[in-house]
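1. Got a predicted structure here, sequence first:
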Amino acid sequence: MHKYISTFVLLVFLTASGLQAQVTEPKAKNVQAVKHRVVIQLSSNDTLAWKGLMNNLKNLKEGWGDSVQVEVVAHGNGIQLLMAGKTTQLENIRKFKSMGIDFVGCENTLRERKISKTEIIPEAGFVKMGIGEIILRQEEGWTYIKSGF
């Protein structure tokens, strides 16, 4: 009887050790696959706020490179950042777009202000509702940052 108990204890120990190794190993792999995802809200037409945004984008890309995914959502007064006739940041937007940063404008803002999509720079995309896009991204686990004032 003692022999069976010893064998049972040894079997339980080995099984538990094996299970722990199986559980621990995938966690180590997942840590390496983590990607930073950031949604940035811009609702200001202040060119100093735009410069601050560009500086933050530069710092994110320099610090984390391809391990950071960023989406800038412009709505309200911030839509002017994406307007061809108003923006002072076209070259920076082009540079950051080529690095994988997305810039999107709010269609509600365009409609309310009677701005045509043709007035928006081609580097930008569109979302139906800027604030809704921000909420969806947060629900997906993205980090939220408000840029400007």
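-> Structure received. No experiment lies behind these values; they were computed from the predicted model shown.

2. okay, CA-based contacts and neighbour counts for the rest of this
-> Noted.

3. can you give me the strands in the protein?
-> 36-42, 68-74, 102-106, 125-127, 143-147 (DSSP state E).

4. With distance to Lys61 added, can I get those strands in JSON lines?
-> JSON lines is the format used below for the strands of the chain (distance: least, C-alpha to C-alpha, whole Å):
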{"stretch": "strand 36-42", "distance to Lys61": "11"}
{"stretch": "strand 68-74", "distance to Lys61": "7"}
{"stretch": "strand 102-106", "distance to Lys61": "13"}
{"stretch": "strand 125-127", "distance to Lys61": "20"}
{"stretch": "strand 143-147", "distance to Lys61": "15"}
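
5. And here is the other one:
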Amino acid sequence: MSGEEKDAPDLKVVIQIAENPEKGINSVLNLLKEMKFKEVEVVFHQEAIEAVLNPSLVSTLSPARVVACRNSLKAKGINEEKLPLGTIVVNAGVAEIVKRQSEGWIYLRV
């Protein structure tokens, strides 16, 4: 694959991780190695929400933004203040995904 094929400079992608965060994170890392996007958001919610407590997660997934679902945090009893610096919190992860899709972002569930 040539460098031109690997770059998607005008594309934005929102990635949903709801379960099995280890496999999901590995898939995101593989995608980020292969392609460059204008913007990338990784939305963690449901069973995968505890992964956002990992202090190295934000830097590991860079340049993607790590997004945590407030509803899932509350359901698991996780205090937002314990999240690593740089984590973005939204009220509902699913609403964030729908919002991004409505803005023309590519949706990927891993």
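-> Received it, and whenever you're ready, just let me know what you need. Just so we're clear, the structure is a prediction, and the values are computed from it rather than from any experiment.

6. any chance of the strands of the first structure in JSON lines, plus mean neighbour count and distance to Leu11 of the first structure?
-> Shown next, in JSON lines, are those (neighbours: other C-alpha atoms under 10 Å; distance: least, C-alpha to C-alpha, whole Å):
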{"stretch": "strand 36-42", "mean neighbour count": "20", "distance to Leu11 of the first structure": "42"}
{"stretch": "strand 68-74", "mean neighbour count": "23", "distance to Leu11 of the first structure": "45"}
{"stretch": "strand 102-106", "mean neighbour count": "22", "distance to Leu11 of the first structure": "54"}
{"stretch": "strand 125-127", "mean neighbour count": "16", "distance to Leu11 of the first structure": "58"}
{"stretch": "strand 143-147", "mean neighbour count": "16", "distance to Leu11 of the first structure": "46"}
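
7. Relative to Asn55 of the first structure, which of the ones you listed is closest?
-> For the strands of the first structure, the distance to Asn55 of the first structure is smallest for strand 143-147, at 10.9 Å, taking C-alpha to C-alpha.

8. quick one on the thing from earlier: and the strands of the first structure: which comes nearest Leu14 of the first structure?
-> With C-alpha to C-alpha as the measure, strand 36-42 is the member of the strands of the first structure nearest Leu14 of the first structure (37.8 Å).

9. which helix in the first structure runs the most residues?
-> Across the first structure, the helix with the greatest residue count (assigned by DSSP state H) is helix 2-33.

10. in the longest helix seen in the second structure, what's buried?
-> Taking DSSP H as the assignment, the helix of the second structure that covers the most residues is helix 21-34. For helix 21-34 of the second structure, burial by neighbour count (16 or more other C-alpha atoms under 10 Å) applies to 21, 24-25, 28, 32.

11. same deal with stretch 64-82 of the second structure?
-> The neighbour-count check on stretch 64-82 of the second structure (16+ other C-alpha under 10 Å) flags 64-73 as buried.

12. and the residues you listed, which two are the farthest apart?
-> Largest separation among the buried residues of stretch 64-82 of the second structure by C-alpha to C-alpha: Ala64 and Asn71, giving 21.5 Å.

13. excluding its backbone neighbours, what's nearest the residue positioned nearest the centre of the second structure?
-> Taking C-alpha atoms, centre = their mean, the centroid of the second structure lies closest to Val42, which sits 0.7 Å from it. Nearest residue to Val42 of the second structure, sequence neighbours excluded (C-alpha to C-alpha, 6 or more residues apart in numbering): Ile15, at 4.7 Å.

14. Check the alignment and tell me where that neighbour lands in the first structure.
-> With TM-score structural alignment as the matching criterion, the partner of Ile15 of the second structure in the first structure is Ile40.

15. So its match is in contact with Val72, correct?
-> Yes: if you go by C-alpha atoms under 8 Å, Ile40 of the first structure and Val72 touch, sitting 4.7 Å apart.

16. Just give me the match in the first structure for the residue nearest to the centre of the second structure.
-> Match for Val42 of the second structure (TM-score structural alignment): Val72.
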